[in-house]
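*Asks:* take this sequence and fold it.
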Amino acid sequence: MVDGLEELQRNITKLKLNNKKAAIRGVNRVSELVSDKLKSNTPYDADASDHLRDDVKTTGVTGATKGDISKDIGFGKKTGWRYHFPEFGTTKQAPQAFAQKTVNQSKSEALEIYKDELRKGNQL
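*Replies:* As a prediction, the model looks like this:
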């Protein structure tokens, strides 16, 4: 049984080093979750031609050889340059903080996914 966030993070690091397949499965599952939530939280302007939420991109798995398995989630080159305007606001627009909201919404579910994969990885 895991009793705290620090212990869970140590176990995730151990999982990354000892069972890369389970770690990659966990990272893939979490990246799908966060990507979907980012798409749903991204503001949408019906008058615009290119929408941020239609250009959400996820990279491939990186760092598997170093034990630092990750994926990047963000916006493509076509629309990514304007992400910071709705996220942080401008002088004429209040910040909407949709990316930060996505991170906060996904955190507990992502930890549960990692915990499940850690359990599965230790049973193999």
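*Asks:* rest of the way, CA atoms for contacts and neighbours
*Replies:* Fine.
*Asks:* who does the lengthiest helix in the chain touch, helix- and strand-wise?
*Replies:* When the chain is scanned for its longest helix (criterion: DSSP state H), the result is helix 98-123. Applying 3 or more Cα pairs under 8 Å, 6 or more residues apart in numbering; DSSP states H and E, we find helix 98-123 packed against helix 5-18, helix 20-41, helix 84-88.
*Asks:* what are the contacting residues of the first one?
*Replies:* Contacting residues not belonging to helix 5-18 are listed as 2, 22-23, 67-69, 114-115, 118, 121-122 [Cα atoms under 8 Å, 6 or more residues apart in numbering].
*Asks:* and what of stretch 72-87?
*Replies:* 31, 34-35, 43, 50-52, 55-60, 93-99.
*Asks:* before we go on, could you also do this sequence so I can check it against the first one:
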Amino acid sequence: MGVTVKGDKELIAAFERLDKTVDTKARKATRDGAKVFEQRLKTDTPRDKTGTDHSGMTPLAEHTKIGNLRGSTGNLEIPVGYDTEKGWIAHFPNSGTSKQPAQHFIEKAQAESKRPVMAKFVEDLKL
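*Replies:* Predicted structure coming up:
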């Protein structure tokens, strides 16, 4: 699928098309990577035996959130974590307390997501 370029104007136009294509694919790859990580975070977030959190309320895993795409500096990123309703409690089971050992499920989700996220990036960024 080669493109024959005859002259400076055509070369510049070809680079501009390629730049737009790469930017679109990079944005898609970032969004898809965020979805992969969010799914792993939901899976790794602890629940009690009843499927709820310890207070009997909706489990923390149901409060994951994908933020908005940011890329003002040229680096694309999307924050993934928990919403404001329950997010503030995530650090207690993750980091532990005096009455509860640390479970490190956020770090586990990050480690387990690394390869699938990178595979999704490679898939999405193919030209």
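*Asks:* list buried residues within the contacts of stretch 72-87 of structure 1.
*Replies:* 31, 34-35, 43, 51-52, 55-58, 96-99 (16 or more other Cα atoms under 10 Å).
*Asks:* the aligned partner of Val27 of structure 1 in structure 2: neighbour count?
*Replies:* Under the alignment (TM-score structural alignment), Val27 of structure 1 pairs with Thr30 of structure 2. Residues near Thr30 of structure 2, counting by other Cα atoms under 10 Å, number 22.
*Asks:* could you verify my assumption that Ala29 of structure 2 touches Phe121?
*Replies:* Yes - the criterion here is Cα atoms under 8 Å, and Ala29 of structure 2 meets it with Phe121 at 4.9 Å.
*Asks:* what's the match for Ala90 of structure 2 in structure 1?
*Replies:* Match for Ala90 of structure 2 (TM-score structural alignment): Tyr83.
*Asks:* one more: Glu107 of structure 2?
*Replies:* By TM-score structural alignment, Glu107 of structure 2 lines up with Gln100.
*Asks:* rewinding a little: highest neighbour count among the contacts of helix 5-18 of structure 1?
*Replies:* Ala23 (26 neighbours).
*Asks:* pull the contacting residues for the most centrally placed residue in structure 2.
*Replies:* By Cα atoms, centre = their mean, structure 2 has its centre lying nearest to Ala34, at 1.9 Å. Ala34 of structure 2 makes contact with 66, 78-80, 117 under the criterion Cα under 8 Å, 6+ apart.
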